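Enquirer: Pasting a predicted model and its sequence here:
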Amino acid sequence: MVVAEFSVTPVVGENLRPYVDAAIEVVKRSGLNYEVDAMSTTLEGELDQVLDVIKKAHRAVMGVGAGRVLTEIRIDERETGVSMEEELEGYRAAI
């Protein structure tokens, strides 16, 4: 199990929402545990599944007309496994 944070950034004009919505729709349909925030999306799953979803999200943004797309990915993988909830547990308890 891995936790991955990624952002798909279309290099287009001011209105990014239709492009970002296309990427988020791919994530929703994936069935993986995810969390969307203001700057990125965090996914949890097996490495191959997560990478496949990120690739599809990237392609979805290209598919709705972005002529150029930049995708950034950070992956946390441990021998013992990791979950989003475990990563955030201490922080959420403090809030």
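Expert: All right, it came through fine.

Enquirer: use CA for all of it now, contacts and neighbours both
Expert: Will do.

Enquirer: For Phe6, give its distance to Asp76.
Expert: To Asp76, Phe6 is 12 Å away according to Cα to Cα, to the nearest Å.

Enquirer: If you count surrounding residues, which of those two has more?
Expert: Counted by other Cα atoms under 10 Å, Phe6 and Asp76 do not tie: Phe6 has more neighbours, with 18 against 15.

Enquirer: If I follow the layout properly, that one ends up in contact with Ala57?
Expert: No. With contact defined as Cα atoms under 8 Å, Phe6 does not reach Ala57; the gap is 10.0 Å.

Enquirer: and here's the other structure:
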Amino acid sequence: MLVAFSISPLGGGESVVDAVADAVRVVRESGLPNRTDAMFTTIEGDWEECLDVVRRATEAVGRHGHRVSLVLKADIRPGHTGELDGKVARLEERLADG
């Protein structure tokens, strides 16, 4: 299962970099495969693992304001692992084939 999410504090000021850093720290310390880009963090694991990390990251961001916005998207594909890199590799392979 892949879970992509974005968390932002509300009411804590203009910059969210400290809050995002706290959330990404939770993700990286979880040990789950992960990737962070300019808009989302994606993690790979089972339901319980992923939702626990999202909950803890949300709590970390919540310490930076009085309200939190969470956007979450999941790709649920039982029996498949390594999709964090696998999906991108298959796309790049297709693009290289022309």
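Expert: Yes, it's here. Just so we're clear, the structure is a prediction, and the values are computed from it rather than from any experiment.

Enquirer: measure Asp48 of the first structure to Val61 of the first structure for me?
Expert: Counting by Cα to Cα, the gap from Asp48 of the first structure to Val61 of the first structure is 20 Å.

Enquirer: Compare those two (neighbour count), which wins?
Expert: Legend: neighbour count by other Cα under 10 Å for Asp48 of the first structure and Val61, higher for Val61 (25 against 11).

Enquirer: mind listing what the residue positioned nearest the centre of the second structure touches?
Expert: Residue closest to the average C-alpha location in the second structure (Cα atoms, centre = their mean): Thr41, at 2.8 Å. Neighbouring residues of Thr41 of the second structure by Cα atoms under 8 Å, 6 or more residues apart in numbering: Ala4, Phe5, Ser6, Val24, Asn34, Arg35.

Enquirer: So how do I select the buried members of those in ChimeraX?
Expert: Only the buried entries of the contacts of Thr41 of the second structure go into this ChimeraX selection, using 16 or more other Cα atoms under 10 Å:
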select :4,5,6,24,34,35
